[in-house]
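*Asks:* Turn this into a structure:
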Amino acid sequence: MNSKKGMFAKEYLWRTIVTLCGLSVIVLTLVIGGFLVYKGSGTFFKFHHTIGEFLFSPDWAPIDNMEGGGSVGTLIFIVGSLSTCGLALLIATPFALGSAIFMTEIAPSFGEKFYRPVIQIFAGIPSVVYGWAGLTVLVPAIRNVFHRQVGHSILAAGLVLAIMIFPTITSVSADAIRSVPKDYRMGAYGMGSTRWQTIYKIVLPASASGIFSAIILGLARAFGEALAVAMVIGQTTALPTSIFSTTKSLTTEITAQMGNAMEGGETKTALWTLALLLFLISLLFIFLIHYFSRKKPETSGKHTKKAVKGGM
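*Replies:* I've put the predicted structure just below:
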């Protein structure tokens, strides 16, 4: 009897600890969000700028004093972030998806023993190493190959980011593909499908939600990167006109200016608002990941049966 009471007490204790840990994460997230709202809202309430000016004006010239009077248009940084991250996603996604298919469907034994560890090594490399490699190898290569005056550009930043998000998209996509029930594959083979027909008509549609989640997770990773991008993008406060243009992103501007700005001044407050914008973008990515990762077994099964009947 005493042993049972002891077991129940231990179970209750550990359940309480785990619950408190989970709640602490939620509270910490809310505190961070509230702190960013408190610090970043001063751009609109203290210095009386509008949301339209902040989001859609390319004129970034905040005054580093307590009175304000400058301009805080962040369109340059938003366009810079979107262009570099979009280019990175465009480059990385086909290679990552192909790698995930190879790892799970073409050579699963080799993929698990050798290929996945290599991918994980890529994921563990510090961002400064990617940035340094881009600065010393990629930037000169772009300058020489395309005969540009400088190699710093959106193209350089996009390529560096593509390499950085490649492991994330590959690993999560591979897990999504691997979670497709084996019965789907066996049913397709039983109806005379080739391996490639099974992959692109059955496996990929059934794992589409997980693959979309992987892509969004990679995009979120790219949006949050600062150091590697700052080293190769050129750090010019100007709207880009091509992939060879130099510009800035949201993260690079924050890292470049935050340490030098006056506390409570217009510049630092505007930088806090940039951080708040990044936080909201991250929340949007999280909601999108949850939306795409919601499992609908019945829908997936019907879709797969339809694909098997219609595609063979």
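*Asks:* rest of the way, CA atoms for contacts and neighbours
*Replies:* Noted.
*Asks:* isn't I289 right up against I215?
*Replies:* No: I289 is not in contact with I215 according to C-alpha atoms under 8 Å; the separation is 9.1 Å.
*Asks:* who's more crowded, those two?
*Replies:* I215 (25 against 20; other C-alpha atoms under 10 Å).
*Asks:* Roughly how far does the more buried one sit from S71?
*Replies:* With the distance defined as C-alpha to C-alpha, to the nearest Å, I215 ends up 35 Å from S71.
*Asks:* And this one, please, so the two structures can be compared:
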Amino acid sequence: MEKMPEDISLQLLKPNKKVKIERMGKILAFTAVGITIAIAFAILFLVSSKGLSTFYSNKGSVIEFFTGLKWNPGAVNELGKPIIGALPFIFGSFVVTILSALICAPLAIGAAIFMTEISPKFGKKILQPVIELLVGIPSVVYGFIGLTVVVPFIRDHLTGSGFGIAAGTIVLSVMILPTITSLSTDAIKGVPRQLREASLALGATRWQTIYRVILKTARPGLLTAVIFGMARAFGEALAVQMVIGNSAVIPSSLFEPASTLTSILTMGMGYTVMGQAENNALWSLALVLLIMSFIFIIAVRMIGKGKKTA
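*Replies:* Predicted structure coming up:
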């Protein structure tokens, strides 16, 4: 039997370089995915365990937490349970988020229509850089502008001290405007060009095409954009804290001071001791924020599935 040449035998025994690279790529990809999943579960476990400890360690009442109006975790009521009425903060977060979405959504969708259907060149050259600039501005700058411009304007020309739901809504509306505009622009651009041409060929005007064809086709993407904007508004902390007044009450008007979940968290977390009732109560507020984030994510995924099936 003839001997195999030495260089050929070495090539057969030596692993292929492409196989090594592919194997290494798989290892790196699975490692990255594993680390991401581990971090997500670690955050979920930490927030859940700390947030629920208010109810099983400090014997807080779940009903009082969601319906109570008084917030003083360091004190106890006549039943010996901590006073953890978080309804004013939950109410403030929802009101500010919903109002800012109602104000911002029409403006953002209108800007997206202008950038894509009416004046694409002007939108690409002027509006797109402006939107990107607004995205890059830190939230503390928005809060400082609201504190020096919006609050004095409301105090001098409307009523009250200037701090309140109205000031927080205005600041959040400006903050989430670029997010909703960018996502709405992508959704409208995703509408097939054939639909536009077919609508115009059937005699529809440009506005009829925009209203009856483009917006209806892009509706799932537009809803997703609004939900993403609401998610950012719901989780915003610093800018809202600077202009909302941070009063633990349910306001009777838009011009009275209020509080949100994030503003109370940022104000109180640095002044509590880990394991105490005050600290655990703040973790419970963080758990509510985490649950709301999951709800927003589930809503986006459901809209996406509806878009695919349609």
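*Asks:* Please list the residues outside stretch 291-310 of the first structure that contact it.
*Replies:* Y184, G187, A188, M191, K201, I202, P205, A206, S209, G210, F212, S213 (C-alpha atoms under 8 Å, 6 or more residues apart in numbering).
*Asks:* residue range for stretch 40-56 of the first structure in the second structure?
*Replies:* Using TM-score structural alignment, stretch 40-56 of the first structure corresponds to residues 51-67 of the second structure.
*Asks:* Show me where the stretch 1-150 of the first structure has its strands.
*Replies:* All strands of the stretch 1-150 of the first structure, identified by DSSP state E, counting those that start in this stretch, fall at 60-61, 71-72.
*Asks:* which one of the ones you listed has the most crowded surroundings?
*Replies:* strand 71-72 (a mean of 24; mean count of other C-alpha atoms under 10 Å).
*Asks:* can you list contacts of it?
*Replies:* Applying C-alpha under 8 Å, 6+ apart, the external contacts of strand 71-72 of the first structure come out as H49, E53, F54, S57, D59, W60, A61, P62, I63, A270.
*Asks:* Selecting buried members of the residues you listed in ChimeraX, what would you type?
*Replies:* Taking 16 or more other C-alpha atoms under 10 Å as the burial criterion, the selection of buried members of the contacts of strand 71-72 of the first structure in ChimeraX is written as:
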select :49,53,54,59,60,62,63,270
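*Asks:* Just the ones of the contacts of strand 71-72 of the first structure in helices?
*Replies:* E53, F54, A270 (DSSP state H).
*Asks:* Now do the same for I83 of the second structure: its match in the first structure.
*Replies:* Using TM-score structural alignment, I83 of the second structure sits opposite S71 in the first structure.
*Asks:* So in the first structure, which helix runs the longest?
*Replies:* Per DSSP H, the first structure has its longest helix at helix 2-40.
*Asks:* Next, the buried residues of that one.
*Replies:* Neighbour-count burial for helix 2-40 of the first structure flags G33, L36, V37, K39, G40 (criterion: 16+ other C-alpha under 10 Å).
*Asks:* Redo the residues you listed as a markdown table? Include distance to I281 of the first structure.
*Replies:* As requested, the buried residues of helix 2-40 of the first structure are arranged in a markdown table below (distance: C-alpha to C-alpha, whole Å):
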| residue | distance to I281 of the first structure |
| --- | --- |
| G33 | 12 |
| L36 | 13 |
| V37 | 14 |
| K39 | 17 |
| G40 | 15 |
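*Asks:* Many thanks, I have nothing further to ask.
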